[in-house]
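> Got a sequence here, can you model it:
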Amino acid sequence: MSAEPDEKPKLTLTITLNDVSIQVKVKPTTNLKRVFDAATKSFQKDPGTLRFTYDGERVHEYETPAQREMEDGDEIQAFLWQEGGGAF
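Okay, here's the model as predicted:
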């Protein structure tokens, strides 16, 4: 018998910006900041210019997939941050 500790399997998450998608593998306990940083770099965007949603709700970088009850194969949507929205 092996005395190795049980490791939680990694999840494959898909990050989509417009029609472009990337896949990342993360542990359920990894802060999503690592995922967001990888997506920002892959999409060739400046840091801080993307916002992310999961199931229609904003996801923050300090959260983990486990906190959001994400499962293998789930998708996170990325959007370019837009300032404004006031009336003229």
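
> going forward, measure contacts and count neighbours with C-alpha atoms only.
OK.

> before we move on, which element is residue 38 in?
helix 32-42 (DSSP states H and E).

> Pull the distance from that helix to the chain's centre.
Relative to its parent chain, helix 32-42 has a centroid offset of 7 Å by CA atoms, centre = their mean, to the nearest Å.

> Before we compare anything, build this one as well:
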Amino acid sequence: HPPPTNTNPQLNMSGSDENGSPGGAPSKPEEAQQTEHLNIKVTDNNNEVFFKIKRTTQLKKLMDAFCERQGKSPSSVRFLFDGSRVQATDSPDTLDMQDGDTLEVHQEQIGGSA
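Below you'll find the model as predicted:
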């Protein structure tokens, strides 16, 4: 099924946000600087796994850990953030991720026989 067309996925997550103010982060830049670690949710529709990683850590670590935990091969899945494919060399910093953001995991479409 096609990805949702809404451009701001934060909106439907506001209810599950623990601090209750998903829009409140940018107004306090000094606070954002202090949070060196982010909690990132990784979901593949069946499972939700939370990872705590540094802003500067390459997402390869998170991807490998998720695949290991789910018994998947890293080459068999792709990770998406805000509908864009995430590269292993990306970090939360380069993607401008916020605490509590979600990465989606999709099966890589392998083979051409339908």
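
> How close are the two chains, by TM-score?
Once the chains are laid over each other, their TM-score by TM-score structural alignment, normalised by the length of structure 1 reads 0.83; 82 aligned residues with a CA RMSD of 1.9 Å.

> Pull up the aligned stretch in structure 2 for the helix holding residue 38 of structure 1.
Helix 32-42 of structure 1 corresponds to residues 59-69 in structure 2, going by TM-score structural alignment.

> need the next SSE after the helix holding residue 38 of structure 1, C-terminal direction.
strand 50-54.

> Is the most centrally placed residue in structure 2 part of a helix or strand, or is it coil?
When CA atoms, centre = their mean is applied to structure 2, the residue found nearest the centroid is residue 103 (2.3 Å). Assigned by DSSP: H, G, I helix; E, B strand; the rest coil, the conformation of residue 103 of structure 2 is strand.

> Aligned against structure 2, show me the partner of residue 11 of structure 1.
Using TM-score structural alignment, residue 11 of structure 1 sits opposite residue 38 in structure 2.

> secondary structure class for its match?
Counting by three-state DSSP, the backbone at residue 38 of structure 2 sits in strand.

> Tell me how many other residues crowd the closest residue to it other than its chain neighbours.
Leaving out its chain neighbours, the residue that sits closest to residue 38 of structure 2 by CA to CA, 6 or more residues apart in numbering is residue 99, at 4.7 Å. Residue 99 of structure 2 has 20 neighbouring residues, counting by other CA atoms under 10 Å.

> how much space between the aligned residue in structure 1 for residue 108 of structure 2 and residue 59 of structure 1?
Residue pairing (TM-score structural alignment): residue 108 of structure 2 is matched to residue 81 of structure 1. From residue 81 of structure 1 across to residue 59 of structure 1, the span is 14 Å (CA to CA, to the nearest Å).

> more neighbours, those two?
Set residue 81 of structure 1 next to residue 59 and count neighbours by other CA under 10 Å: residue 59 wins out with 21 against 10.

> tell me how far the ends of stretch 58-67 of structure 1 are from each other?
End-to-end span of stretch 58-67 of structure 1 (CA to CA): 13 Å.
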